[in-house]
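Undergrad: My questions are about this predicted structure, shown below with the sequence.
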Amino acid sequence: MTTTLADEFETHRPRLFSLAYRLLGSAEEAEDAVQDAYLRFSGADRTGIEHPAAWLAKVVTNLCLNRLTSARARRETYVGTWLPEPVVTADGTLGPLESAEQRDSVSMAMLVLLERLTPAERAVYVLREAFGYGHREIAGVLDLSEANCRQLYRRAVRRVGEPQARFEAASERQEELVRSFITAARDGDLAGLEKLLAADATWWSDGGGKVTAARWPIEGGSKLAGFLAGGGPKFTEGLEFTVTEVNGATGLATWAGDTLVGLAAFEVRDGLVAGVRAVVNPEKLTFARRQLARP
């Protein structure tokens, strides 16, 4: 059976998408970058491509670097809190997430931290930490010196922090915690919410000015419990909630009928909710809607 160029590219697509998403924090833009890489692959002189996987990783990385500059400009004028586009990860969309470090590399918290980096720092950090590239390999991808790549990596680590697993892995206990959380919010149960939230719990919501959402983080367990208990019964009326895995963490999908209207990722620490990042901007839910499409 003859393998076509398209078939060959498809074997690389999942890894390329995983790389592009970590670099961009946007599933839609990651898909565009991967498609652009396919067009370049299909039009390239194949005799000059000795290792397709490495060639494609270089192409995708550089396509993403070009996009990051314009993306940063857009985010500076973004209305309210900016969060990455959420991705449902239980199906392996972002590759294997078998270790705490792998899950952390795609967490909403990590992707927000990566926004502190310059495009070059972000590329070096992602290639090194998420894909295990050596500095010599990274230098080849970015057309930089090995010494420069080491310097960029050191800077990135200083800005982001040492690589580590920051939050507990998803588990059945966490699913129960999230279900209890949404039940208490729907019931306006202040005392119940206070028992579920860490003292320093924080809520971030991204509506992008398209829908109603808190424009600033709500910090502190007591303050957040009061906010949720006061508005929960009203804002959850007529909605349905399902627990799913979002960016490697236990998450919650919010439905209005058959339409996905929100996706949230939970940070859990010591058995309590330490943080919630909720995306309700409809423009950022397109990819997840396709993942979770209801029959």
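TA: Noted; the coordinates are in hand. Please read these numbers as outputs of a predicted model, since none were measured by experiment.
Undergrad: drop to CA atoms for contacts and neighbour counts, all remaining ones
TA: OK.
Undergrad: What is the end-to-end distance of stretch 105-118?
TA: 17 Å (CA to CA, to the nearest Å).
Undergrad: how about that stretch: buried residues?
TA: Ser105, Val106, Ser107, Met108, Ala109, Met110, Leu111, Leu114, Glu115, Leu117, Thr118 (16 or more other CA atoms under 10 Å).
Undergrad: got these as JSON lines, with secondary structure columns?
TA: As requested, the buried residues of stretch 105-118 are exported to JSON lines (DSSP: H, G, I helix; E, B strand; the rest coil):
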{"residue": "Ser105", "secondary structure": "helix"}
{"residue": "Val106", "secondary structure": "coil"}
{"residue": "Ser107", "secondary structure": "coil"}
{"residue": "Met108", "secondary structure": "helix"}
{"residue": "Ala109", "secondary structure": "helix"}
{"residue": "Met110", "secondary structure": "helix"}
{"residue": "Leu111", "secondary structure": "helix"}
{"residue": "Leu114", "secondary structure": "helix"}
{"residue": "Glu115", "secondary structure": "coil"}
{"residue": "Leu117", "secondary structure": "coil"}
{"residue": "Thr118", "secondary structure": "coil"}
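Undergrad: second one coming, line it up with the first:
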Amino acid sequence: MTGRERGDRRVDRNRDNHTDGKDLLARRFEADRGHLRAVAYRMLGSLSEAEDAVQEAWFKLNRSDVGAVENLSGWLTTVVGRVCLDMLRSRGSRREDPLEYYVPDPVVRVADTTDPEHAAEVTESVGLALLVVLETLGPAERLAFVLHDMFAVSFDEIARIVDRTPAATRQLASRARRRVQDATPAPGPDARRQREIADAFLTASQGGDFEGLLAVLDPDVVLRADGGRTLAAVSKVVRGAEAVISQALMYARFRQAALPVVVNGAPAFVAVVEGRPTVLMSFTIAGDRIVELQILADPERLAALDLSEEDLARATF
């Protein structure tokens, strides 16, 4: 064998080792993708931006030497956190939509009460009501709360992301925690009971049953409607049971075909007209009363819901 042939073999082996290493990193990243998406979604409240943040983490992984990293999952979590922090800061400087009636991107699944994983989904999902509260936090506060309280990242690691001391980072999380606790509704009943209450609301609203609606609405219920830029005129916040009941036009489309779904672990309905989703209504329930109604009427975001034609065809009158 000539020296050139031996050199070619060494090059081939190095290329194979490099390829194997890239393949291993790709498999490791895919194993963590769901976790990273969960971190980014809680940080951003946007499914598309969460995907962008996860993709940016993949690019950073490919550009970095992680051979000495002992905990790659932890490393990726902090990378996603840093990317999300930058995105939140950039968003804050250019945001045009008022936060008052903003409804975060929903994670939608067709309701199936026979699914044994349904109860787990309810407890493991982050509700829209909590995401609304998280939107009111500053970027560094949100990062500290999400990473520490939801994903058990240490304050030492978070401090390096926000460029603060661990003590100052602990204070960020503490302030955020107080605001979340003050604004987040109490836990609701089990999933089956929540669906019963949501069904009762829909039946009463379809039948114009004022007393039936009063029976399931908390006196201080809040309705938040988000029509996006296309239907900005319908965007509003309504407070109080009687005021919410008076919003009859909000529920008019649900007198047609309605598809029961689960949104971020909570009961919800999608109004379906000519095979298209036109309104999404999600419920936050505490005790035996509805304390929040989140209504998404933004055509662009509704069109992006993870619902197939077969799913939408299951809507009933």
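TA: Sure, I can see it. In this text the structure is predicted, and so the values were computed from the model without any measurement.
Undergrad: that older thread, which of the buried residues of stretch 105-118 of the first structure sits closest to Arg269 of the first structure?
TA: Nearest to Arg269 of the first structure among these: Ala109, at 13.6 Å, using CA to CA.
Undergrad: Need the counterpart of that closest one in the second structure.
TA: Using TM-score structural alignment, the partner of Ala109 of the first structure in the second structure is Ala129.
Undergrad: what about that match, distance to Gln206 of the second structure?
TA: For Ala129 of the second structure, the distance to Gln206 of the second structure - CA to CA - is 25 Å.
Undergrad: same question, Tyr101 of the second structure
TA: 24 Å.
Undergrad: neighbour count winner among the two?
TA: Shown here are Tyr101 of the second structure and Gln206; by other CA atoms under 10 Å, Tyr101 has more neighbours (21 against 16).
Undergrad: Give me the aligned partner of that one over in the first structure.
TA: So, by TM-score structural alignment, Tyr101 of the second structure is matched to Thr81.
Undergrad: I'd say its match and Asp206 touch.
TA: Yes: assessed by CA atoms under 8 Å, Thr81 of the first structure is found in contact with Asp206 at 5.3 Å.
Undergrad: Please identify every residue contacting each of those two.
TA: Counting by CA atoms under 8 Å, 6 or more residues apart in numbering, the residues touching both Thr81 of the first structure and Asp206 are Arg215.
Undergrad: Please say which position in the first structure Arg192 of the second structure maps to.
TA: Looks like Arg192 of the second structure aligns to Glu172 there (TM-score structural alignment).
Undergrad: swap that for Tyr41 of the second structure, sorry
TA: In the first structure, Tyr41 of the second structure lands on Tyr21 (TM-score structural alignment).
Undergrad: In a strand, that match, correct?
TA: No: secondary structure assignment (three-state DSSP) places Tyr21 of the first structure in helix, not in a strand.
Undergrad: who touches it in this structure?
TA: Ala27, Glu29, Ala30.
Undergrad: Adding distance to Trp255 of the first structure, write those residues out as JSON lines.
TA: As requested, these are exported to JSON lines (distance: CA to CA, whole Å):
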{"residue": "Ala27", "distance to Trp255 of the first structure": "20"}
{"residue": "Glu29", "distance to Trp255 of the first structure": "24"}
{"residue": "Ala30", "distance to Trp255 of the first structure": "25"}
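Undergrad: which among those end up buried?
TA: Here, 16+ other CA under 10 Å leaves Ala27, Glu29, Ala30 buried among the contacts of Tyr21 of the first structure.
Undergrad: And those, which is closest to Phe227 of the first structure?
TA: So of these, ranked by how close each gets to Phe227 of the first structure (CA to CA), first place is Ala27, at 30.5 Å.
Undergrad: mind listing the strands for the stretch 101-250 of the second structure?
TA: 108-110, 217-226, 236-239 (DSSP state E, counting those that start in this stretch).
Undergrad: after superposition, how close is the shortest one to the first structure?
TA: Spelled out, that is strand 108-110 of the second structure. Strand 108-110 of the second structure, aligned to the first structure and superposed, deviates on average by 5.6 Å (mean CA distance after the TM-score superposition for the first structure).
Undergrad: Wait, Gly192 of the first structure touches Thr183, no?
TA: No: with contacts counted by CA under 8 Å, Gly192 of the first structure stays clear of Thr183, the gap being 9.2 Å.
Undergrad: And for the match of Arg192 of the second structure, the neighbour number?
TA: Neighbour tally, Glu172 of the first structure, other CA under 10 Å: 9.
Undergrad: Next one: it relative to Thr244 of the first structure, how far apart?
TA: 11 Å.
Undergrad: counterpart of Ala293 of the first structure in the second structure?
TA: By TM-score structural alignment, Ala293 of the first structure lines up with Ser308.
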